[in-house]
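1. this is a predicted model, with the sequence first.
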Amino acid sequence: MASEEVFLSTEQIEPALRDQYWRDVTQPIADTTAVARRGGARLAGTLVSRMFGEMLLLRASFNAQEYRRDRRMIEQSSLDQYIVQFVQAGSLVGNFAGIDAQAHAGDIVVVDLGQSLSSRVDEGASFAVVVPRAELERATGGRNLHGEVLSANKGITHLLADYLVGMHRVAAHVSAPQAIVVQDALVMLLAAGLLGAPHAGGERISTQSDALRRRVVQYITHHLTDHDLGPESLIAHFRISRAHLYRVFEANGGVARFIRDHRLDLAYRALVDPRSSGQSIKEIALRHGFSSKDRFMHAVRQRFGVTVREIRMGDSKRKTIAHDLSCLHGHFARYAVPRKLSA
């Protein structure tokens, strides 16, 4: 099922059940409510989902709705990728972890599923792709992308919009190896557009803090498995105050959390990699910067909601969404309805 397109629509659901149906469909991403209007408000929408290599393609239409993604939902869903969304029709206004931003028809907006969000959309439609975090952050030098908007009046935005729409159109005819190349090209195009775009709201963080964050992220990436990597070593290396370091990573819950989560992401890949099957849990823990097996196992359970052994045995069906988008696609598939011929 993961490679097949699935179709979801409130139109084919009993009217009395539509609100709950759409809330259940969107639950892994956000708590969804209808925008209050005279005569009552009902949720309505359609969604098409398809796996595309390591990415997930989403095409949607919807009425006026509000979305909320808080820290509790972030922890429960474990989603931590980026959504790159082309606003085909309608508009979006939101607060992205403390920064106000808005996107209109023709714009492209980036949403970091690892950060909080409160937004409202008008009736409209969108093309979107969910992309892995590591590749996009590497291409943009660790820049905080949450709420970044590429304006419709920029040439690179038109190019990216055409590319996104084209991906959806040809997805059924692209092989897995080709999809990886397409993903790399998308990331590079997006990075090119973002590097020339102002921060959302024009005041996300200072230019100096932005540059510092890039340097710190690069340093963390290169020293992720070092056992002495932490706030103290970063403060000493970059000669900055603890308060300044925390402010730069405040949207991530602090630099210690940023390091821990990235270590866990790397360790997760080792746990599911058959080439690491001969390594003990303790060896994997120590190799990825954790001081003990017990600390590692507790951190895994806290972040992913399953045990290390369940991950190795392939039983972590509910909480592996962050590392296998086919699980999110599978969630949508459970709510699929037959597509009408006129759709």
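-> Here it is on my side, so go on. Because the structure is predicted, anything quoted here is derived from the model rather than measured.

2. going forward, measure contacts between C-alpha atoms and count neighbours the same way
-> Fine.

3. residue 25: neighbouring residues, count only.
-> Counted with other CA atoms under 10 Å, residues neighbouring residue 25 total 21.

4. now do the helix or strand hosting it: everything it contacts.
-> If you go by DSSP states H and E, residue 25 is part of helix 18-26. With contacts defined as CA atoms under 8 Å, 6 or more residues apart in numbering, helix 18-26 is touched by 10, 13, 31, 32, 33, 42, 43, 44, 45, 331, 332, 335.

5. please narrow those residues to those residing in helices.
-> 331, 332 (DSSP state H).

6. output the contacts of helix 18-26 as TSV; include the columns distance to residue 212 and neighbour count.
-> Listed next are the contacts of helix 18-26 as TSV, based on distance: CA to CA, whole Å; neighbours: other CA atoms under 10 Å:
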residue	distance to residue 212	neighbour count
10	46	20
13	50	14
31	34	16
32	36	22
33	38	19
42	46	19
43	43	22
44	44	20
45	42	20
331	39	18
332	39	21
335	44	15
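
7. tell me the one among the contacts of helix 18-26 nearest to residue 75.
-> Taking CA to CA as the measure, residue 75 lies nearest residue 31 of the contacts of helix 18-26, at 13.7 Å.

8. list the contacts of the closest one.
-> By CA under 8 Å, 6+ apart, the contact set of residue 31 is 23, 67, 68, 69.

9. adding another structure so you can compare the two:
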Amino acid sequence: MNPLPRSTFDSRQLPLKHRYDAWRDSISVVFDYQLQASVPEEQFFASIDNVLFDDAFILSAFHAQAASYERNAARIAADSLDMIMLQFALEGPCQLLASRAQRQCRVGDIVIMDATQPIHNRNARERNITLSVSRQALKNLVKDIESSHLAVIAANEPAAVMLRSHLLALYGNLPQVAAASSPGVIDSTLALAAAALNAALGQATDDSPPLRQSLRARANLLIEQWLHQPAIPIERLAAAVPCSRTRLYALFADDGGVGRYIQRRRLQTAAARLMSARHRHLSITGIACASGFTNMSSFSRAFKLEFGITPRELRRQCANAPAASSNQHMTQGQTSRHYETWVRELLRTH
């Protein structure tokens, strides 16, 4: 399966004299950028690694020196960006400058920013993860989303813990997640983002749909991470979500139970690898083992029952399919600015 579209900009791969201007021009797709006076331009560096998930959101990992970022009324009117950004710092505090107040954000806090409203952030040397979501993707999940602008969810709040853990795991396992199921990951991520937004608005309850969705999203991600393991103990999964065993079973009731869901995801993952040119060097047994199966006879029977075709027949049908060109996607380590186009086309007002 092809990797997700990825675009990486790293100023350190450019000539020294062009680094600052190139970065300021690039980040201007969203913010007016100003390096803090304490940082000489000749020592400047910045990098941003972006991954596009269909028409739903962009996940970004950002690293830069002390600076300020601003969206004023003139810029908002000019670019018509219509997105919600959920961001947390891995390093360095952030200072939000509102019209009449200042707010300090600690490492791990979730900061919510609405691109249709003024933003002025002042950061120290910083590393952060940002989820930029189109308002359209969230409109049926969050009410009164505009009121969440510049809200901060404390790092130890359950909604912050779940979203932060999810995004870190998602970014750290992009090749595996992409090969498994991008649509499922999108739904899970949006559910967790909605839960965080509703928590910021004070609309979440212990049994609210967003909370159930966020718990299910967390369980889905953990299952994806553990699919290669022959056994996924229910007690371990429930503790990691976290929820009770009873609630975990209820979350998967529509899928025939958590055990049935895990088996289906194992089979879907194995099928994706059997069809992928990138995995043609692996034997069918190797693919089955990598998907968590330990018995080939049981794997073949379950596969035929699920898809109406044996693993060997599926691989034979796909054997002559042309391999996708690696030039269709940007890989980490290259310097590119495709994300600017993604922002303009995906996240602007339609």
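-> Yep, it's here. The shown structure was predicted, so the numbers you read here are calculated from the model rather than taken from an experiment.

10. where does the TM-score land?
-> The TM-score (TM-score structural alignment, normalised by the length of the first structure) is 0.54; 206 aligned residues with a CA RMSD of 2.8 Å.

11. with secondary structure added, can I get the contacts of residue 31 of the first structure in JSON lines?
-> Formatted as JSON lines, the contacts of residue 31 of the first structure follow (DSSP: H, G, I helix; E, B strand; the rest coil):
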{"residue": "23", "secondary structure": "helix"}
{"residue": "67", "secondary structure": "strand"}
{"residue": "68", "secondary structure": "strand"}
{"residue": "69", "secondary structure": "strand"}
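
12. mean deviation, the helix holding residue 25 of the first structure versus the second structure?
-> Taken over the aligned residues, the distance from helix 18-26 of the first structure to the second structure averages 0.8 Å (mean CA distance after the TM-score superposition for the first structure).

13. may I see the buried residues of that helix?
-> 18, 19, 21, 22, 23, 24, 25 (16 or more other CA atoms under 10 Å).

14. go on, stretch 138-157 of the second structure?
-> Within stretch 138-157 of the second structure, the residues that qualify as buried are 138, 141-142, 145-146, 148-155, counting by 16+ other CA under 10 Å.

15. what does residue 155 of the first structure align to in the second structure?
-> Matched to the second structure by TM-score structural alignment, residue 155 of the first structure sits across from residue 158.

16. what count of nearby residues applies to that match?
-> Neighbourhood size, residue 158 of the second structure [other CA under 10 Å]: 16.

17. same thing with residue 73 of the first structure?
-> Neighbour count of residue 73 of the first structure, defined by other CA under 10 Å: 19.

18. please, which helix or strand holds it?
-> Residue 73 of the first structure belongs to helix 71-77 when assigned by DSSP H and E.

19. average distance between that helix and the second structure?
-> Compared with the second structure, helix 71-77 of the first structure is 1.8 Å away on average (mean CA distance after the TM-score superposition for the first structure).

20. which part of the second structure matches the helix or strand just after that helix?
-> Next in sequence after helix 71-77 of the first structure, counting helices and strands by DSSP H and E, comes strand 82-89. With TM-score structural alignment applied, strand 82-89 of the first structure matches the range 84-91 in the second structure.

21. from the chain's centroid, how far away is the helix holding residue 73 of the first structure?
-> In terms of CA atoms, centre = their mean, to the nearest Å, the centre of helix 71-77 of the first structure is found 12 Å from the chain centre.

22. tell me the buried residues in it?
-> For helix 71-77 of the first structure, by 16+ other CA under 10 Å, it's 73, 74, 75, 77.

23. one more: stretch 157-167 of the first structure?
-> 157, 158, 160, 161, 163, 164, 165, 167.

24. which part of the second structure matches the helix holding residue 25 of the first structure?
-> Under TM-score structural alignment, helix 18-26 of the first structure corresponds to residues 19-27 of the second structure.

25. stretch 112-125 of the first structure too?
-> Aligned using TM-score structural alignment, stretch 112-125 of the first structure spans residues 114-127 in the second structure.

26. buried residues in the matching stretch?
-> 114, 115, 116, 118, 119, 120, 121, 122, 123, 124, 126, 127.

27. ok, these vs residue 345 of the second structure, which is closest?
-> Closest to residue 345 of the second structure, out of all of those and judged by CA to CA, is residue 115, at 14.5 Å.

28. check the gap between the closest one and residue 133 of the second structure for me.
-> 10 Å (CA to CA, to the nearest Å).

29. cool, residue 163 of the second structure as well?
-> Distance, residue 163 of the second structure to residue 133 of the second structure, using CA to CA: 14 Å.

30. same check on residue 37 of the second structure?
-> Counting by CA to CA, the separation of residue 37 of the second structure from residue 133 of the second structure is 32 Å.

31. ok, residue 3 of the second structure next?
-> Taking CA to CA, one finds residue 3 of the second structure at 20 Å from residue 133 of the second structure.

32. higher neighbour count, those two?
-> residue 133 (26 against 18).

33. contacts only, for the more buried one.
-> Residues near residue 133 of the second structure by CA under 8 Å, 6+ apart: 56, 57, 58, 83, 84, 85, 347.

34. measure the closest residue to it other than its chain neighbours to residue 168 of the second structure for me?
-> Counting by CA to CA, 6 or more residues apart in numbering, residue 57 is the residue found nearest to residue 133 of the second structure once chain neighbours are left out, at 4.4 Å. Distance of residue 57 of the second structure to residue 168 of the second structure, computed by CA to CA: 15 Å.

35. I'm done for today, thanks for sticking with me.
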